[in-house]
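Participant: Give me the fold of what follows.
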Amino acid sequence: MPELSMIKALNDALDVMLARDPDVLIFGEDVGYFGGVFRVTDKLQEKHGATRCFDSPISEGGIVATAIGMSAYGLRPVVEIQFADYILPAYDQIVSEASRLRYRSNGEFIAPLTVRSPYGGGIYGGQTHSQSPEAIFAHVTGVKTVIPSTPYDAKGLLIAAIECNDPVIFLEPKRLYNGPFDGHHDRPTTSWAGHPAADVPEGHYAVPLGKASVAREGSEVTVLAYGTMVHVSAAAIEESGIDAELIDLRSIVPLDIDAITASVRKTGRCVVVHEASRYAGFGGELAALVQERCFYHLESPVERVAGWDTPYPHAFEWDYFPGPARVSAALKRCLETPA
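Facilitator: Just a heads-up that it's a prediction; the model follows:
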């Protein structure tokens, strides 16, 4: 199997689906001739033609609205929003149209569209290029929200998203685009936190939406994470010496509740880690689910480790989102605090 970066794995997924399904097409700002600001769509226009991969005006609302119309009439558009921070102009289309189309038409129409977007910090992008808006999509009934953490998962999940008959928000952690790291800034490593290295099979394969992965088995505490925070959590577990079980959620809607509850009932403790702001973040939903379903198994309160409840600080990016030290401290509190 070839070793691919996440960018190359995503590009491969798009290439496979363009070749496999004539109803798949790709468009967005600079995705055609230029190949995307992060090069995820590089050479796809050259290979598949300008009617299958093409540029759009700078109008996020227009991009998603056009994709909804295409999907209602049988196509499977994959659109790119250049940064997740720019997705809000399209939010009304996603919430009011795409998410409800199947239900309001009593199944006569569906909206099989995929909205890809780079998200999260790690590149000093500041307030307008680094946000993590996954919680606002998780709240919307009818929309799936997917966040990969490895090249293998990125390709398989993107293929599954494109094949899904419902709208999917596909958030791609920018910090993971070009290769693995050990959770401390961008120090390189060859490990992908217990996942199948960087080996990505050729051709078509799908990773089921809503199926979590056990990135590391353990017995003392469960860590729930997704995207970049899977690798940060893996570094924290290694540093702390605690025998933690690390669950990579892979998608937050649908959510693999069975995997979560099985792990927490085994360990009796839980730490939730995400990059977005803590208040009303998706970690609050995870903590509530764990409390509801695992209350009599818990040996300590559920811990949350997240970003600050402030606008994204450009100069203090590495302090803003959780690092191994903050996650390690939460792991230790879990073991020290009685229920």
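
Participant: Every contact and neighbour count from this point should use C-alpha atoms.
Facilitator: Fine.

Participant: From P77, how far off is the closest residue to Q45 other than its chain neighbours?
Facilitator: Excluding its sequence neighbours, the residue lying closest to Q45 (C-alpha to C-alpha, 6 or more residues apart in numbering) is C53, at 5.0 Å. As judged by C-alpha to C-alpha, to the nearest Å, C53 and P77 stand 10 Å apart.

Participant: Please generate a structure for the following sequence too, so the two can be compared:
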Amino acid sequence: MSGSRQLQRRGHRVAVEQVEASQRQRLIAAMAHVAAEQGRRAASVELVCERAGMSRRTFYDHFTDGEQCFVSAVGQAFDQLFAAINTAVGAEPQDWEDRACTTVAALIATLDRDRTLARLCVVEPHSGSAVALSIRHAAVHRLALVLAAGATVGDEGLRDAAARGAVGAILELATDPILAGESLQPIVAPALYTALAPFTGRRVASLRAADPPRISAMSVVAVAEPRVSAADQLLVTELTRQTVLYLLAHPEACNVEVARAIGVRHESQMSRHLVRLERAGVVTRRRAGRANAWRLSERGADAARVLRDEKPGNEPRLPGARGEVAR
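Facilitator: Prediction:
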């Protein structure tokens, strides 16, 4: 097999992997938002697919059932929560009290800023999902270790138990305002007191609760909205990017020309992809003999130009003239 053909197939494989990763993340994002808005029990596969703009067949290509997708969303939410706390605490050494206060304040600030994350971490694991609940329990234990690290207590067992109790109490304090859609700022002082009192005593805990740390703005989000893209909400995969860039340079190309140019092995796959883009208003077609001649709509052309400008030098390798197969 020639080197150019190997590169072409390797490029196609990478594009397929990117498409699949994008599809999976869009489904997880859709599950997160539907579960947060309507509750896990109402978050059916049908609603998730509708929110993601994808078919049930595609959903079951990635997940065995809705529960597996939900568990993935909960896991990602906790990953984002810990990332936010780590960002706030930073790498610089701190006094234990300062670090504990920053940890608690960052926990509450993140839950307050991202209500999808808040529902997934605090409320929805109790919806009947044993796996999601176990993820939450593990996260509570991890948060407790972060909170207690460096605290001077003679008995480590008592220290860890007190820290777990404090984290559980803080999440309980957050539950009602999360359910009511209210601000979590009123619970910052009680949460700080709850976290510190077992280790510092009531007087010090009261003083620290009266002067909570200020958490700088963080752009941590649980999971992005499922249809976001830089140029256009519909242009979210590498396959779509290469398709619209090719049609920008080669209007009136047929299915076979587009497929060969960007390394899609089966014409039927490209045909289905173009039909989806047509339904989305990105491309249009006309009959040219027995074939379809495709071109970008005005909307698709605008998005393609943005994509081209965003990724200079990354355009797919295109044939020199229509009908010439890339080698």
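
Participant: Need the TM-score between these chains.
Facilitator: These two chains, once laid on top of each other, score a TM-score of 0.27 by TM-score structural alignment, normalised by the length of the second structure; 142 aligned residues with a C-alpha RMSD of 6.0 Å.

Participant: what about the residue nearest to Q45 of the first structure, distance to A65 of the first structure?
Facilitator: For C53 of the first structure, the distance to A65 of the first structure (C-alpha to C-alpha) stands at 17 Å.

Participant: who's more crowded, those two?
Facilitator: Set C53 of the first structure next to A65 and count neighbours by other C-alpha atoms under 10 Å: C53 wins out with 27 against 18.

Participant: For E163 of the first structure, see how far away the more buried one is.
Facilitator: If you go by C-alpha to C-alpha, the gap between C53 of the first structure and E163 of the first structure works out to 18 Å.

Participant: again, but for I247 of the first structure
Facilitator: 25 Å.

Participant: Also I63 of the first structure?
Facilitator: For I63 of the first structure, the distance to E163 of the first structure - C-alpha to C-alpha - is 20 Å.

Participant: end to end, how far does stretch 243-255 of the second structure reach?
Facilitator: This stretch, stretch 243-255 of the second structure, spans 10 Å end to end (C-alpha to C-alpha).

Participant: I63 and E163 of the first structure: which is more packed in?
Facilitator: Using other C-alpha under 10 Å as the criterion, I63 of the first structure and E163 rank with I63 on top: 22 against 17.

Participant: so R208 of the second structure makes contact with A191?
Facilitator: No. Contact criterion C-alpha atoms under 8 Å: R208 of the second structure and A191 do not qualify, at 10.7 Å.

Participant: higher neighbour count, those two?
Facilitator: Ranked by neighbour count (other C-alpha under 10 Å), R208 of the second structure and A191 place A191 first, with 23 against 19.

Participant: how close does that one sit to L107 of the second structure?
Facilitator: The span separating A191 of the second structure from L107 of the second structure equals 10 Å under the rule C-alpha to C-alpha.

Participant: Next secondary structure after the helix or strand harbouring P77 of the first structure?
Facilitator: P77 of the first structure belongs to strand 76-80 when assigned by DSSP states H and E. Next helix or strand after strand 76-80 of the first structure toward the C-terminus (DSSP H and E): helix 91-92.

Participant: Flag every buried residue along the helix or strand following that next one.
Facilitator: For helix 91-92 of the first structure, the succeeding helix or strand toward the C-terminus, using DSSP H and E, is helix 101-104. Within helix 101-104 of the first structure, the residues that qualify as buried are 101-102, counting by 16 or more other C-alpha atoms under 10 Å.

Participant: What's the first helix or strand after helix 101-104 of the first structure?
Facilitator: strand 114-119.

Participant: Tell me what angle that next one forms with strand 76-80.
Facilitator: Interaxial angle, strand 114-119 of the first structure versus strand 76-80 (axes from the mean of the first three to the mean of the last three C-alpha atoms, to 10 degrees): 20 degrees.

Participant: which strands and helices sit next to strand 114-119 of the first structure?
Facilitator: When contacts are defined as 3 or more C-alpha pairs under 8 Å, 6 or more residues apart in numbering; DSSP states H and E, strand 114-119 of the first structure packs onto strand 76-80, strand 168-173.

Participant: re the thing from before, I figured the residue nearest to Q45 of the first structure hits V24, correct?
Facilitator: No. The pair C53 of the first structure and V24 fails to qualify as a contact (C-alpha under 8 Å) at a distance of 9.4 Å.

Participant: show me the residues around V146 of the first structure that make contact.
Facilitator: V146 of the first structure is in contact with 157, 168-171, 209, 250-253, counting by C-alpha atoms under 8 Å, 6 or more residues apart in numbering.

Participant: E303 of the first structure: which of these is nearest?
Facilitator: I252 (18.2 Å; C-alpha to C-alpha).

Participant: May I have the secondary structure class of that closest one?
Facilitator: Under DSSP: H, G, I helix; E, B strand; the rest coil, the three-state class of I252 of the first structure is strand.

Participant: The closest residue to it other than its chain neighbours: which element?
Facilitator: Of all residues not flanking I252 of the first structure in the chain, T145 sits nearest, at 5.8 Å (C-alpha to C-alpha, 6+ apart). Here T145 of the first structure is covered by strand 144-146, with elements defined by DSSP H and E.

Participant: P324 of the first structure contacts M229, correct?
Facilitator: No. Assessed by C-alpha under 8 Å, P324 of the first structure is found out of contact with M229, at 9.4 Å.

Participant: Neighbour count: these two, which is higher?
Facilitator: Set side by side, P324 of the first structure and M229 show more neighbours around M229, with 25 against 22, by other C-alpha under 10 Å.

Participant: Mind checking what secondary structure the more buried one has?
Facilitator: At M229 of the first structure the chain is in helix, as set by three-state DSSP.

Participant: how far away is it from D153 of the first structure?
Facilitator: Distance from M229 of the first structure to D153 of the first structure, by C-alpha to C-alpha: 15 Å.

Participant: Same question for V327 of the first structure.
Facilitator: 24 Å.

Participant: The two: who's more crowded?
Facilitator: Higher neighbour count among V327 of the first structure and D153: V327, with 27 against 24, using other C-alpha under 10 Å.
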